[in-house]
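Engineer: sequence first, then the predicted structure, then my questions.
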Amino acid sequence: MPEHRPGTPSCPTRRDVLAAGARFGTVALVSALVSAPLAACGIRLEGDARRGGGAPERRPLRGEPFLLALRRHSLDLAAEATALGGPAKALPARLAVLHTRQAEVLRTELLRLGVPVSVVDGAEEPDGTATTTSPSAGPSSGPSSTQSPGASSGATAGAVTGPQALAASEAGDLGPAAITDLAGVPAEVLPLAGALLAQRAAAAALLGTPTTWPEPKWSEPSLAASYLQSTRAAVYGFQVVAAQSPTGAQRTLARTTLAVLEARQGRQEALAGPAAAPPPLAYPLPYPVATPAAARKLAAHLLTELLATGARDLGSTGGEAGPLGAVVQWLADTEVLASRWGVALTPFPGLVAPA
């Protein structure tokens, strides 16, 4: 007789099973009655054995179709930007390099997260598994888990050409649906995907197609208060930059940048409400600023720091779509400002992408 260990259910005998069948007269009911104790004894019913005979079915990664679609569209955008030609330092050529890098990094991350190489690389094919349904409706809808980002770019490109067509393709990855899908990806990859969407918005704006963002909805005002601190520090720094940029184009750019950051500060203060603490009288600067050259250097430093803070903030949203969309917008706007101050564009603004 098999040994019975305390704490485990008794294993039914063949007589027990046959007796249950005689009493209830229903195969399905017998299966239901005995399947639990059989399983506890390490016995599988015949149907279960057939189902478990092959390799276990893989459970897709959360947000996997969305991430695969972003990778595929990065390759599409790289090709589209390359096709525009032009000097190596021109914006389309620089974007082609960034999008190629985005595709490489996303591939590495998807493989690291357990997505099979056949699925990741199959997304490049027209009949691949990642993007097989209706095209995106354009910038107002963004990509979803059942859409290919930028799939409408062909129709858009029929109306416009050159950088305008590329801008429309960049903006095709944005919108409320994209933020909803972004909120559904694993927390560990959310900053990477969020920074990529911010780069798309920045690219579209630099190409002449600014993105229209929906009004964010917040359930935690204290979250907006935490973002406010870095904005206030940047506003203070740019007050110094403007003061030390007395004339010319640098003064104009300093005042324009300051106006954008002050508007963001006001919006964050309104979102935070009573949770916003009073601002300090001053913030420390990294070095003395007493000349236009030092002011320009400070501007680049402030915006680089603000990019890094924004990228970190993506991970603090808890996957809530309202704050997440707002942080993506602020990160994109900061990337545009930084570019105008000579800071190089990156594939994932504010992040150091995996090597």
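Structural biologist: Yes, it's here. Residues are numbered from 1 along each chain as shown.
Engineer: contacts, neighbours, all on C-alpha from now
Structural biologist: Noted.
Engineer: Gln265 and Pro288: what is the separation?
Structural biologist: 25 Å (CA to CA, to the nearest Å).
Engineer: next one: Gln229
Structural biologist: Distance from Gln229 to Pro288, counting by CA to CA: 22 Å.
Engineer: those two: which is more packed in?
Structural biologist: Neighbour totals were compared for Gln229 and Pro288, and Gln229 leads with 17 against 10 (other CA atoms under 10 Å).
Engineer: where does that one sit: helix, strand or coil?
Structural biologist: helix (DSSP: H, G, I helix; E, B strand; the rest coil).
Engineer: could you do Arg58 as well?
Structural biologist: coil.
Engineer: the closest residue to Thr231 other than its chain neighbours: what's it in contact with?
Structural biologist: With CA to CA, 6 or more residues apart in numbering as the criterion, Thr231 has its nearest non-adjacent residue at 6.0 Å, and that residue is Gln265. Taking CA atoms under 8 Å, 6 or more residues apart in numbering, we find Gln265 in contact with 228, 231-232, 235.
Engineer: immediately after the host helix or strand of Gln265, which helix or strand?
Structural biologist: Using DSSP states H and E, Gln265 falls within helix 248-272. Counting by DSSP H and E, the element after helix 248-272 in chain order, helix or strand, is helix 292-314.
Engineer: output the contacting helices and strands for that next one.
Structural biologist: When contacts are defined as 3 or more CA pairs under 8 Å, 6 or more residues apart in numbering; DSSP states H and E, helix 292-314 packs onto helix 190-206, helix 221-243, helix 321-340.
Engineer: chain center to it, what's the gap?
Structural biologist: Counting by CA atoms, centre = their mean, to the nearest Å, helix 292-314 is centred 21 Å from the centre of its parent chain.
Engineer: touching that helix from outside, list them.
Structural biologist: Identification of contacts with helix 292-314 by CA under 8 Å, 6+ apart yields 190-191, 194-195, 227, 230-231, 234, 237-238, 240-242, 244-246, 250, 288-289, 324, 327-328, 330-331, 334-335, 337-338, 341-343, 349-351.
Engineer: how about stretch 233-253?
Structural biologist: Residues from elsewhere that reach stretch 233-253 (CA under 8 Å, 6+ apart): 254-255, 257-258, 261-262, 265, 282-283, 285, 289-292, 295-296, 298-299, 302-303, 306.
Engineer: the structure to be compared is supplied as follows:
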Amino acid sequence: MQPPSRRTFLALGLLTTLTACTADPRGDRPAGPTPPRDPDTPARLRAIADTDLLLGAYDNLLTVPGTPTALLQPLRDDTVQHRAALVQGLPTASPSPTSTPYRSLPTLAELAVMEHRTAESHLDGFGEVSPPLARLLASISASNALHAAALGDQTPVKTPNGSAEATPATGSAAVPALQTALGAEHAAVYGYGVVGAHLPDDPQRTDARTTHAAHQAQRDAWQRLLTTFTAAPTPAAGGYRLPFPVTGPTDATRLAIHLETRLTTVYADLVADVPAPYRPLAATALRETTLRARHWGAPATPFPGIPG
């Protein structure tokens, strides 16, 4: 199966503002134009503050004898990388990754709730930021959801509604990216038919059937959305070329991992490619496929859907 084609977001533009010079209040030199407000900086600072609280909680818990260090240390390492990526986009230098002192000693359950809440907070208002930052926040949110699940919190993460009102114009702008996502789901539905056929009749096959149904539902959701934009949904192909031969359960599991991992890339790109009102839909799809990829045994990554 050919991997789904990726849409690359490249938005290059130049905004010039003509501003009359006014006298500086001190009267010694003219005041320059007021720099435009950067919507990304407040969002980055909020995300960094939430991440620092998580780091503080991890650090406190890791000092307790008997703490499952093998479980917690990789999650903390991911969180450090989250912070580093968020800091990189700030206009000025920021302190090195550190932790904010946590006022009490959290339990594993409380840490799981913190990860869950952070997954939600990263998506609060992310419709107002630039597409690249929206992609990053959605990816980190998916990682936080994965952490919460690893710590025992299986509660579904709530994705906020889009901050901007959907209009026919924004719907039309979303069509190309949604068609790409639909094509990827067509391929996943086909692929899981192969996965299920090569698994024994046990819980694994049940998982494959459940996942197959989930991809059918996501495929149908994209089709319905495209139809509301009076766009003809791209039909499924008659067949898809598999990335490698599948002859038994091991290959079938490997194919499931391949399908979900490819979809994380598709949906991370979709967050950046669609207009702001549709970002929550893409972020939800990214989170769900991230959790499914890990369920099938994919290696954990701090930035699901963002290679490297």
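Structural biologist: Done, it's in. These numbers were taken from a predicted model, which means no experiment stands behind them.
Engineer: need the TM-score from the superposition.
Structural biologist: Superposed pair, TM-score by TM-score structural alignment, normalised by the length of structure 2: 0.75. Supporting alignment: 271 aligned residues with a CA RMSD of 3.2 Å.
Engineer: what residues does Arg83 of structure 2 make contact with?
Structural biologist: So Arg83 of structure 2 contacts 48, 51-52, 97 (CA under 8 Å, 6+ apart).
Engineer: kindly recompute the last result at 10 Å.
Structural biologist: Contact analysis of Arg83 of structure 2 by CA atoms under 10 Å, 6 or more residues apart in numbering lists 44-45, 47-52, 55, 96-98, 140.
Engineer: Leu45 of structure 2 now?
Structural biologist: Here Leu45 of structure 2 is in contact with 51, 83, 86-87, 90 (criterion: CA under 10 Å, 6+ apart).
Engineer: just Leu136 of structure 2 next, same as before
Structural biologist: Leu136 of structure 2 makes contacts with 82, 85-86, 122, 142, 268-269, 271-272, 303-306, as judged by CA under 10 Å, 6+ apart.
Engineer: in JSON lines, list the residues you listed along with neighbour count and distance to Asp24 of structure 2.
Structural biologist: Listed next are the contacts of Leu136 of structure 2 as JSON lines, based on neighbours: other CA atoms under 10 Å; distance: CA to CA, whole Å:
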{"residue": "His82", "neighbour count": "24", "distance to Asp24 of structure 2": "41"}
{"residue": "Ala85", "neighbour count": "18", "distance to Asp24 of structure 2": "37"}
{"residue": "Leu86", "neighbour count": "21", "distance to Asp24 of structure 2": "35"}
{"residue": "His122", "neighbour count": "26", "distance to Asp24 of structure 2": "39"}
{"residue": "Ala142", "neighbour count": "32", "distance to Asp24 of structure 2": "47"}
{"residue": "Ala268", "neighbour count": "28", "distance to Asp24 of structure 2": "46"}
{"residue": "Asp269", "neighbour count": "27", "distance to Asp24 of structure 2": "45"}
{"residue": "Val271", "neighbour count": "31", "distance to Asp24 of structure 2": "43"}
{"residue": "Ala272", "neighbour count": "26", "distance to Asp24 of structure 2": "40"}
{"residue": "Phe303", "neighbour count": "25", "distance to Asp24 of structure 2": "46"}
{"residue": "Pro304", "neighbour count": "28", "distance to Asp24 of structure 2": "48"}
{"residue": "Gly305", "neighbour count": "27", "distance to Asp24 of structure 2": "48"}
{"residue": "Ile306", "neighbour count": "17", "distance to Asp24 of structure 2": "46"}
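Engineer: ok, of those residues, which one's closest to Asp40 of structure 2?
Structural biologist: Leu86 (10.1 Å; CA to CA).
Engineer: contact partners for the counterpart of that closest one in structure 1?
Structural biologist: Using TM-score structural alignment, the partner of Leu86 of structure 2 in structure 1 is Leu106. Counting by CA under 10 Å, 6+ apart, Leu106 of structure 1 makes contact with 67-68, 70-72, 74, 112, 120, 189, 192-193, 196, 353-354.
Engineer: one more time with 7 Å
Structural biologist: Neighbouring residues of Leu106 of structure 1 by CA atoms under 7 Å, 6 or more residues apart in numbering: Arg71.
Engineer: show me which residues of the helix or strand where it lies are buried.
Structural biologist: Using DSSP H and E, Leu106 of structure 1 maps to helix 91-112. Going by neighbour count (16 or more other CA atoms under 10 Å), the buried part of helix 91-112 of structure 1 is 91-110.
Engineer: just stretch 68-79 of structure 1 next, same as before
Structural biologist: 68-78.
Engineer: residue range for that stretch in structure 2?
Structural biologist: Counting by TM-score structural alignment, stretch 68-79 of structure 1 pairs with residues 45-56 of structure 2.
Engineer: that stretch vs structure 1, average offset?
Structural biologist: Its aligned residues in structure 1 lie a mean 1.9 Å from stretch 45-56 of structure 2 after superposition (mean CA distance after the TM-score superposition for structure 1).
Engineer: return the distance of that stretch from the chain's centre.
Structural biologist: The chain centre lies 17 Å from the centre of stretch 45-56 of structure 2; the measure is CA atoms, centre = their mean.
Engineer: with stretch 336-343 of structure 1 instead?
Structural biologist: A distance of 22 Å separates the centroid of the chain from that of stretch 336-343 of structure 1, by CA atoms, centre = their mean.
Engineer: so what touches it?
Structural biologist: Stretch 336-343 of structure 1 is contacted by residues 202, 206, 257, 300, 303, 345 when judged by CA under 7 Å, 6+ apart.
Engineer: go on, stretch 90-102 of structure 1?
Structural biologist: 74-75, 77-79, 81-82, 84-85, 87-88, 346-347.
Engineer: can you put those residues in CSV and add distance to Ala19 of structure 1 and secondary structure?
Structural biologist: Below are those laid out as CSV (distance: CA to CA, whole Å; DSSP: H, G, I helix; E, B strand; the rest coil):
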residue, distance to Ala19 of structure 1, secondary structure
Ser74, 64, helix
Leu75, 64, helix
Leu77, 68, helix
Ala78, 69, helix
Ala79, 70, helix
Ala81, 74, helix
Thr82, 75, helix
Leu84, 78, coil
Gly85, 80, coil
Pro87, 84, coil
Ala88, 82, coil
Thr346, 71, coil
Pro347, 68, coil
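Engineer: which member of those residues is positioned nearest Gly158 of structure 1?
Structural biologist: Closest to Gly158 of structure 1 out of the contacts of stretch 90-102 of structure 1 is Leu84 (14.9 Å), distances taken as CA to CA.
Engineer: contacting residues for the closest one?
Structural biologist: With CA under 7 Å, 6+ apart, Leu84 of structure 1 has these contacts: 92, 162.
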